[in-house]
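Q: quick one: sequence and predicted model below, then my questions.
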Amino acid sequence: MSDLGALSVIFDLDGTLVDSEPNYYEASRQTLAEHGVPGFTWAEHESYVGISTQETVTLWRERYGLRAPVDELLEATNRRYLELARTRTRAYPEMRKFLELLAAEGVPTAVASGSSPEAIEAILAGTGLGAYLRTVVSTDEVPHGKPAPDVFLEAARRLGAHPADCVVLEDAAPGAAAAHAAGMRCIAIPYVAAQADAPGFATAALLLRGGQAEFTAQSAYAWLRATAQPR
């Protein structure tokens, strides 16, 4: 029997389980260049980490004065991203080990992501991580994206778990804020280290300021075990 009590673990996908941001950056760079915005930099891209692609392209229209409709920008960016995601997405090795540890203990796990269902499917199939997950939820399937709690609450519902028994792993401040709003504990692993002091991370139960460089499967598992609630 697991010594983790009634625990369920919910993972963000992009920047948490997998390093997909380079693919999002390249898809964004190509789309913006096509619409007359050359020279989109990685530093500019970092400001969009943690929000949905639809929200991102909406902000582009305001920031860069784009005339193309949101739906057109979204379709172009998603199409380019999917092409990259299928073959160029790298799973973080320690996250894969962590999923394996949880699976061995029979801990229910899920992904709750701001990406589209198609993008999530492509990444999980390409990396093989889908084999460890009981359910997957996209922001497209709920009324509101992060920092609203909807996607995490839906993941808990599908797992048959009480929110208080769920721990979320997140790399972005809006996601950490969403976990708190859902009544869940959060292990925060900032993708952008300079954003570790963002207000959204302040409520995290465990904040790894150094991001993935500080995360290990064994230490995360030990933390879960030490803080587990009895069945």
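A: That came in fine, so what should we check first? None of these values were measured; they are calculated from a predicted model.

Q: CA only for contacts and neighbour counts going forward, please
A: OK.

Q: can you show me the strands along this structure?
A: According to DSSP state E, the chain carries its strands in the segments 8-11, 18-19, 90-91, 109-113, 135-138, 166-170, 185-188, 206-207.

Q: and of those strands, who's closest to residue 68?
A: Ranking those by proximity to residue 68 (CA to CA) places strand 135-138 first, at 25.0 Å.

Q: does residue 143 touch residue 150 like I think?
A: Yes. Shown here, residue 143 and residue 150 form a contact pair, counting by CA atoms under 8 Å, at 7.0 Å.

Q: more neighbours: those two, which one.
A: residue 150 (22 against 10; other CA atoms under 10 Å).

Q: right, and the more buried one touches residue 142 too?
A: Yes. Contact between residue 150 and residue 142 holds when scored by CA under 8 Å: they sit 6.1 Å apart.

Q: got a list of what the nearest residue to residue 161 once chain neighbours are set aside touches?
A: In this structure, residue 161 finds its nearest non-sequential neighbour in residue 8, 6.7 Å apart by CA to CA, 6 or more residues apart in numbering. With contact taken as CA atoms under 8 Å, 6 or more residues apart in numbering, residue 8 is in contact with 107-109, 156, 159, 161, 165-167.

Q: distance to residue 126 for these - can I get that in JSON lines?
A: Formatted as JSON lines, these follow (distance: CA to CA, whole Å):
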{"residue": "107", "distance to residue 126": "23"}
{"residue": "108", "distance to residue 126": "21"}
{"residue": "109", "distance to residue 126": "18"}
{"residue": "156", "distance to residue 126": "25"}
{"residue": "159", "distance to residue 126": "24"}
{"residue": "161", "distance to residue 126": "28"}
{"residue": "165", "distance to residue 126": "30"}
{"residue": "166", "distance to residue 126": "27"}
{"residue": "167", "distance to residue 126": "25"}
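
Q: also this one, for the comparison:
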Amino acid sequence: MTPRQIMASRPALHVIFDLDGTLVDSEANYYEAGRRMLARYGVTDFSWEDHTRFIGIGTRETVTTLRAEYGIDAPVDELLAGKNELYLELAGTSTEVFGQMRVFVERLHADGVPMAVASGSSRAAIGAVLAVTGLDAYIPLYVSAEEVAHGKPEPDVFLETARRMGAEPADCVVLEDAAPGAAAAHAAGMDCIAVPYVPATASDPAFEAAGLVFPEGQSAFTAEAAYDWLRGGPGPATASGASGPRT
């Protein structure tokens, strides 16, 4: 299928990035923060496999579910504050930007394309990660799911981000690594470039509406392929590991 002519049909193109697992490789930090937080309340068997269930889900929603599953009596706000504190300690020293994502951001910035981050993380966490990685020089605007009524897979955080950018949802393209985020982008009326953090999830129905999918995840993502697709070029037809809109 021929890629859609986004640049031609959307002269006011805006790009919205998810943060964790999309721009930065932070899931290991979130897992470790969650593991340490749960250990404070006697939960010692929280595994990476347990954590992967929550990739793409906001931090508040995650701790709310964990509180119920493990029968923790502490209030959600206490758990949330504890996890955020632990995450910020880790993020300040060991957050890496995916190499091709940095190239992509820099290229969009050079072209004057407005960008923002919309994430399920707290505002403090988003700001800290953007600052420590230097991405704040390119992406000054960010919105946390804390600031809207509902987190992903609901569209609220993307719609609020578009509002703050002064953009129509139809003029926005979202980059996402998780099925809930891809579903949220679709619900917001936005196109999506999907780069699954867990390649095994690439077949999730939520990714089917994405305009461009890299089924093998970050190992297959290239700034050139994504940029060419945004321009309406042959990116999906020529990029290894990428596929265009599914039918």
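A: Right, received. Where do you want to start? Not measured: the values here are computed from a predicted model.

Q: how about the residue nearest to residue 161 of the first structure, what's its match in the second structure?
A: Correspondence of residue 8 of the first structure to the second structure, assessed by TM-score structural alignment: residue 14.

Q: what do we get in the first structure for residue 78 of the second structure?
A: By TM-score structural alignment, residue 78 of the second structure lines up with residue 72.

Q: look up how far residue 59 of the first structure lies from that match.
A: Note on residue 72 of the first structure: its distance to residue 59 of the first structure, by CA to CA, to the nearest Å, is 14 Å.

Q: neighbour-wise, which of the two wins?
A: Legend: neighbour count by other CA under 10 Å for residue 72 of the first structure and residue 59, higher for residue 59 (15 against 11).

Q: what residue of the second structure takes the place of that one?
A: Counting by TM-score structural alignment, the partner of residue 59 of the first structure is residue 65.

Q: go on, residue 173 of the first structure?
A: In the second structure, the residue matched to residue 173 of the first structure (TM-score structural alignment) is residue 179.

Q: quick check: its match touching residue 204?
A: Yes. Look at residue 179 of the second structure against residue 204 with CA under 8 Å: they come within range, at 6.7 Å.

Q: now do the contacts for residue 182 of the second structure.
A: 153, 176, 192, 194, 206-207, 210.

Q: out of these, which are buried?
A: Among the contacts of residue 182 of the second structure, those classed as buried by 16 or more other CA atoms under 10 Å are 153, 176, 192, 194, 206-207, 210.

Q: okay if I get these as CSV plus distance to residue 37 of the second structure?
A: Formatted as CSV, these follow (distance: CA to CA, whole Å):
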residue, distance to residue 37 of the second structure
153, 25
176, 26
192, 33
194, 30
206, 30
207, 31
210, 35
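
Q: tell me the one among those residues nearest to residue 101 of the second structure.
A: The shortest approach to residue 101 of the second structure among those belongs to residue 176, at 11.6 Å (CA to CA).

Q: average distance between the biggest helix by length in the first structure and the second structure?
A: The helix that spans the most residues within the first structure, counting by DSSP state H, is helix 70-88. Helix 70-88 of the first structure, aligned to the second structure and superposed, deviates on average by 0.8 Å (mean CA distance after the TM-score superposition for the first structure).

Q: which of the residues in that helix are buried?
A: 70, 73-74, 76-82, 84-86, 88.

Q: export those as CSV, with columns for distance to residue 216 of the first structure.
A: Below are these laid out as CSV (distance: CA to CA, whole Å):
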residue, distance to residue 216 of the first structure
70, 39
73, 37
74, 35
76, 36
77, 33
78, 31
79, 33
80, 32
81, 28
82, 29
84, 27
85, 25
86, 26
88, 23
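
Q: who are the neighbours in contact with the match of residue 173 of the first structure?
A: Taking CA under 8 Å, 6+ apart, one finds 56, 196, 201, 204, 206-207 in contact with residue 179 of the second structure.

Q: nearest to residue 129 of the second structure, out of those residues: which one, please.
A: residue 56 (16.6 Å).

Q: counterpart of the closest one over in the first structure?
A: In the first structure, the residue matched to residue 56 of the second structure (TM-score structural alignment) is residue 50.

Q: tell me the contacts of its match?
A: Contacts for residue 50 of the first structure were tallied using CA under 8 Å, 6+ apart; they are 114, 171-175.

Q: of the residues you listed, buried ones?
A: So, by 16+ other CA under 10 Å, the buried ones in these are 114, 171-175.

Q: out of those, what pair is the most spread apart?
A: Spanning the widest gap among those are 114 and 173, at 13.1 Å by CA to CA.

Q: quick one: contacts for the aligned partner of residue 91 of the second structure in the first structure?
A: Residue 91 of the second structure maps onto residue 85 in the first structure, with residues paired by TM-score structural alignment. Taking CA under 8 Å, 6+ apart, we find residue 85 of the first structure in contact with 20, 23, 119, 122-123, 126.

Q: now, these that are in helices?
A: Those of the contacts of residue 85 of the first structure lying in helices (DSSP H): 23, 119, 122-123, 126.

Q: identify, from the residues you listed, the entry nearest to residue 30 of the first structure.
A: Closest to residue 30 of the first structure, out of all of these and judged by CA to CA, is residue 23, at 10.8 Å.

Q: I figured that closest one hits residue 84, correct?
A: Yes. Using CA under 8 Å, residue 23 of the first structure makes contact with residue 84 at a distance of 6.0 Å.

Q: could you measure from residue 191 of the first structure over to residue 210 of the first structure?
A: Distance from residue 191 of the first structure to residue 210 of the first structure, by CA to CA: 9 Å.

Q: okay, the two: which has more neighbours?
A: Neighbours were counted for residue 191 of the first structure and for residue 210 using other CA under 10 Å; residue 191 has more, 24 against 15.

Q: ok, the more buried one - contacts?
A: Contacts of residue 191 of the first structure by CA under 8 Å, 6+ apart are 15-16, 171-172, 211-212.

Q: among the residues you listed, which two are most distant?
A: Maximum distance among the contacts of residue 191 of the first structure (CA to CA): 12.3 Å, for 172 and 212.

Q: common neighbours of those two, please.
A: Counting by CA under 8 Å, 6+ apart, the contacts common to residue 172 of the first structure and residue 212 are 189-191.
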